[in-house]
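Trainee: Could you work out the structure for the sequence below:
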Amino acid sequence: MLKIYNTLTRTKEEFKPIVPGEIHMYVCGPTVYNYIHIGNARSAIAFDTIRRYFEYRGYKVTYVSNFTDVDDKIINRAHEEGVEPLDLAQTYIDAFMEDTKAVGIEPATVNPRASEMIPDIIEFIQDLIAKGYAYASDGDVYFRARKAKNYGALANKNIDELEQGASQHVADAETARKEDPIDFALWKKVKPGEIYWDAPFGPGRPGWHIECSVMSTKLLGDTIDIHGGGQDLEFPHHQNEIAQSEAKTGKKFVNYWMHNGFVTVGDDQQKMSKSLGNFVTVHDIIKTVDPQVLRFFMATTQYRKPIGYTEGNLEEAKASVSRLKIAREALVFRQNGAESGVDAAMTTQLEQLEDAFVTAMDDDINVQNGLTTLFDLVKLMNEYSAQDVVKADTVAAMLAKFDAWVQIFGLTFATGLLDADVDAQIKARDAARAAKNWAESDRIRDELTAQGIILEDTAQGTRWRRA
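Mentor: Just a heads-up that it's a prediction; the model follows:
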């Protein structure tokens, strides 16, 4: 039974999709004014891993993740660089797509952008005004938070706490435009020199929260299965999404809220963030760290738990990835000369491992327990590779299971570097050794080594793997 921890109820709940066999999933994407740091990437990797597991379990997943390309940070950065805000945003959208591809994140079904949804946003706001949930004030439009049912419940906050916090953090000029300090902006009046769009309530641009409500309901429907994002989005962003979406539709907005933990750094385990200046970008780190190692490091902590970013943890991830790769290559090697048929004892053990893996992952995507089962499979693969006789169908089944599981963690060990050519060169080397042409044998070995191919001479023949 697949269970998910629902942030709204603070409990693990049996997952029941709205449409059997299908999942509609929305995950908040980046505000694109800079390269993403690995704290930002945590969310993208965590929910990509979750999505991959849903697909492994047979669900058809429609996965929507937005780009916020209209925002104060984008506008300010664009002014600093002397470029148009949407051009700056496009630069970092392109960088995001490049960097996330490098760490094995599958493209979203749709990546909507705030700037492309302006007519829909305006229409959404007009509806909220007509229903009395929103009001215009000096060119801005605000949502009446007190009118929303159970406002603050997602973050386990009450109205009095929120009012006190809002009074301390909102500028006097903005407070004067609001009916209530806890009301939040749906539309912001244009300032001199800023990008803007015309609207019935005046020229301006959308607030941050409204875009996700509009994108989610437009692309996935009034009620969706899962909404995800970082823990820092619980309040106010996701709470405000609930308020404005349910005010407009009169329906429950999201059935399951999922929030990932932070990436922390330093002895005091500070959250990694741009504001604290303690971040490292994915764009920079993958210049020196294998992207698959970074992905494995990020994907193998259960999504709700924090990740401590250290060089030592990266080294451990590197060793684990190497161990996985070597085990696969050893078993691939044994496909040559494998006997036809099935090893019944191995089939039974594979079935037991499958049950253990699914049981672990069905418990709120517990990747750490799932990883334990993956390495139990690796142990079995290594033992089978060392046997004198192996069965072809069993080798194929082990490899298929291994590949399916590591792909959930975002890894692929494709044999892309012309395996046939490598095998041909190994045969040529074997012939040279048989003829005692040691110079030619050494030349072939050195040439393969230069291409990242490591040869191991064993009793069963020459085995090779990638460095």
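Trainee: switch to C-alpha atoms for all contacts and neighbour counts from now on
Mentor: OK.
Trainee: On the three-state scheme, the closest residue to residue 125 other than its chain neighbours is what?
Mentor: Computed as C-alpha to C-alpha, 6 or more residues apart in numbering, the closest residue to residue 125 that is not its neighbour in sequence is residue 186, at 7.0 Å. Three-state call for residue 186 (DSSP: H, G, I helix; E, B strand; the rest coil): strand.
Trainee: which other residues reach stretch 350-361?
Mentor: Under the contact criterion C-alpha atoms under 8 Å, 6 or more residues apart in numbering, stretch 350-361 has outside partners 1, 2, 53, 366, 367, 369, 370, 373, 374, 376, 377, 398.
Trainee: how does it look with 10 Å?
Mentor: 1-3, 50, 53-54, 56-57, 302, 344, 346-349, 362, 365-374, 376-377, 380, 394, 397-398, 401, 405 (C-alpha atoms under 10 Å, 6 or more residues apart in numbering).
Trainee: Report the distance from that stretch to the chain centre.
Mentor: Here the centre of stretch 350-361 is set off from its chain's centre by 23 Å, with C-alpha atoms, centre = their mean, to the nearest Å.
Trainee: Can you give me the buried ones in that stretch?
Mentor: 350, 353, 354, 356, 357, 358, 359, 360, 361 (16 or more other C-alpha atoms under 10 Å).
Trainee: Output these in TSV; the columns should cover distance to residue 147 and secondary structure.
Mentor: Putting the buried residues of stretch 350-361 into TSV (distance: C-alpha to C-alpha, whole Å; DSSP: H, G, I helix; E, B strand; the rest coil) gives the following:
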residue	distance to residue 147	secondary structure
350	55	helix
353	51	helix
354	49	helix
356	47	helix
357	45	helix
358	43	helix
359	42	helix
360	42	helix
361	39	helix
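Trainee: Closest one of those to residue 285?
Mentor: residue 361 (29.0 Å; C-alpha to C-alpha).
Trainee: Next one: the closest one from residue 56, what distance?
Mentor: Computed as C-alpha to C-alpha, to the nearest Å, the residue 361 to residue 56 distance reads 11 Å.
Trainee: Common neighbours of these two, please.
Mentor: Contacts common to residue 361 and residue 56, judged by C-alpha under 10 Å, 6+ apart, are residue 50.
Trainee: re earlier: filter the contacts of stretch 350-361 down to the buried ones.
Mentor: Here, 16+ other C-alpha under 10 Å leaves 2-3, 50, 53-54, 302, 346, 362, 365-371, 373-374, 377, 380, 394, 398, 405 buried among these.
Trainee: let's see this one next to it:
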Amino acid sequence: MRSWSAPDIVPLPGSGGPLRIHDTATGRIRTTTPGSTAGMYACGITPYDAAHLGHAFTYLTFDLVNRVWRDAGHDVNYVQNTTDIDDPLLERAEATGVDWRDLAHREIDVFREDMAALSILPPTSYVGVVESVDLISELAVRIRETGAAYEVDGDLYFSVEAASKFGEISNLSREEMLDLFGQRGGDPTRADKKDPLDWLLWRAERPGEPAWDSPLGRGRPGWHIECSAIALDRLGPSFDINGGGSDLIFPHHEMGAAETRCATGQPNAHNHLHVGMVGLNGEKMSKSLGNLVFVSKLRQEGVDPAVIRLAMLDHHYRAPWEWTDAELPAATERAERWRAAVALGAGPDAAPVLAAVRAALAEDLDSPSALAAVDAWATTALTRGGTDTSAPGLVRTTVDTLLGVVL
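Mentor: Got it, this is the predicted structure:
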């Protein structure tokens, strides 16, 4: 599946330091230690509707990781999926009378346009589930061959009893897991399962549903296993960062980690990064609640994508936050000040700004502190001036290359 166009990245003088991030599994800030090529996987959208700001905030976070690593001299192998076959997509297609394939293609196109407009660096591999059915069924077979899977009326389930380190990502109690599993796409009450937490690897063909031939019979993938299979194929086990929104910690990432460990004997990733939820009117922004602010709609209304990006950067990626009417005016005013400052013929020394932005982002992607460093420079430039004719250009490049904001 094709990705989207990449923005130009201008190298900065020197290089950034190692990236430290909060690892969900350990609950600690850890230094990432990639080799020459860093490996990263982010769970993509299920394309039954346009991308909202919660999605954009997640992919902005992984974009910052990408930029920090590249500034530190690493190549980055970034893989993202799109779940272009799943129950929510089929349900929306049926409800709206649209073919599920057409719906997926339409919304993936909108997503690509949104990501390009927001200067999100595209993944090295952007992979759909439909194109990965063979990979997914092969992984399900590998898991079955270990004895960790069993059938219920033709459906293949992973036995949670076979997951030796189950709970290593979420650190939840069994009661908490059962509650979330039922809320987030699981089927804890299905009869004939060995354990309510056992999850579906392969769904046997049902009348009227799309299905594919496989060694497991005709059917389609369950949830969780698509990301395990794609990540193993494109990154191998034990890559540097795996993650997505915090609502994916359980069950999605917990169960995916168990699948990888079962098939390979290794963890799927060294670090797990999760992004706080974006709310609106006191609720998490989600398709099921219908309280969405769409990136595409903001763009259609003429909002500068750089302003949308600045509004999101003003929030630390791990902290849940609320989108309010004040977000865009504040980000617009910041963009105007920055643009006015870099349009000057000269300004104060910008080397400290570059150093401060690098340091802030390297320490758990502290984008609000990075913005504050640029704010301080812009305020000084606009009120007191400066004599360094190279400073405005360096600030412009710093903001573009590290923060992804086009001035």
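Trainee: about what we covered before: which of the buried ones among the contacts of stretch 350-361 of the first structure fall in strands?
Mentor: Judged by DSSP state E, strands contain the following of those: residue 3.
Trainee: doesn't residue 378 make contact with residue 399 of the second structure?
Mentor: No: the pair residue 399 of the second structure / residue 378 is not scored as a contact, 11.9 Å apart, by C-alpha atoms under 10 Å.
Trainee: any common contacting residues for those two?
Mentor: residue 338.
Trainee: The stretch 201-350 of the first structure: helices as residue ranges?
Mentor: 208-220, 239-249, 282-285, 291-299, 311-334, 344-362 (DSSP state H, counting those that start in this stretch).
Trainee: Show the contacting residues for residue 268 of the second structure.
Mentor: So residue 268 of the second structure contacts 41, 228, 231-232, 235-242, 253, 256-261 (C-alpha under 10 Å, 6+ apart).
Trainee: Aligned to residue 131 of the second structure, what sits in the first structure?
Mentor: Applying TM-score structural alignment, one finds that residue 131 of the second structure aligns to residue 116 in the first structure.
Trainee: Give me the neighbour count for its match.
Mentor: Neighbour count of residue 116 of the first structure, defined by other C-alpha atoms under 10 Å: 11.
Trainee: measure it to residue 168 of the first structure for me?
Mentor: Separation of residue 116 of the first structure from residue 168 of the first structure (C-alpha to C-alpha) stands at 34 Å.
Trainee: And residue 86 of the first structure, by the same measure?
Mentor: Distance from residue 86 of the first structure to residue 168 of the first structure, by C-alpha to C-alpha: 33 Å.
Trainee: hang on, the earlier thing: who are the contact partners of the match of residue 131 of the second structure?
Mentor: So residue 116 of the first structure contacts 69, 215 (C-alpha under 10 Å, 6+ apart).
Trainee: swap in residue 349 of the first structure?
Mentor: Contacts of residue 349 of the first structure by C-alpha under 10 Å, 6+ apart are 355, 377, 380.
Trainee: Contact partners for the second one?
Mentor: In this case it means residue 377 of the first structure. Taking C-alpha under 10 Å, 6+ apart, we find residue 377 of the first structure in contact with 324, 327, 349-350, 353-354, 357, 371, 383, 398-399, 401-402, 405.
Trainee: What of residue 65 of the first structure?
Mentor: 25-30, 44, 107-113, 212, 215-216, 227-229.
Trainee: Tell me the counterpart of it in the second structure.
Mentor: So residue 65 of the first structure corresponds to residue 80, using TM-score structural alignment.
Trainee: In a strand, that match, correct?
Mentor: Yes: the assignment for residue 80 of the second structure (three-state DSSP) places it in a strand.
Trainee: For it, give its distance to residue 363 of the second structure.
Mentor: For residue 80 of the second structure, the distance to residue 363 of the second structure - C-alpha to C-alpha - is 24 Å.
Trainee: Now do the contacts for residue 302 of the first structure.
Mentor: 46, 260, 261, 361, 364, 365, 366, 367, 368, 369, 370.
Trainee: how about 7 Å then?
Mentor: 365, 366, 367, 368 (C-alpha atoms under 7 Å, 6 or more residues apart in numbering).
Trainee: what's the matching residue for it over in the second structure?
Mentor: So, by TM-score structural alignment, residue 302 of the first structure is matched to residue 316.
Trainee: Just the strands from the stretch 101-250 of the second structure, written as ranges.
Mentor: Secondary structure of the stretch 101-250 of the second structure (DSSP state E, counting those that start in this stretch): strands located at 125-128, 149-152, 155-158, 199-204, 219-221, 239-245.
Trainee: and these as JSON lines, adding distance to residue 166 of the second structure and mean neighbour count?
Mentor: JSON lines is the format used below for the strands of the stretch 101-250 of the second structure (distance: least, C-alpha to C-alpha, whole Å; neighbours: other C-alpha atoms under 10 Å):
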{"stretch": "strand 125-128", "distance to residue 166 of the second structure": "27", "mean neighbour count": "20"}
{"stretch": "strand 149-152", "distance to residue 166 of the second structure": "15", "mean neighbour count": "18"}
{"stretch": "strand 155-158", "distance to residue 166 of the second structure": "12", "mean neighbour count": "24"}
{"stretch": "strand 199-204", "distance to residue 166 of the second structure": "13", "mean neighbour count": "24"}
{"stretch": "strand 219-221", "distance to residue 166 of the second structure": "21", "mean neighbour count": "25"}
{"stretch": "strand 239-245", "distance to residue 166 of the second structure": "17", "mean neighbour count": "23"}
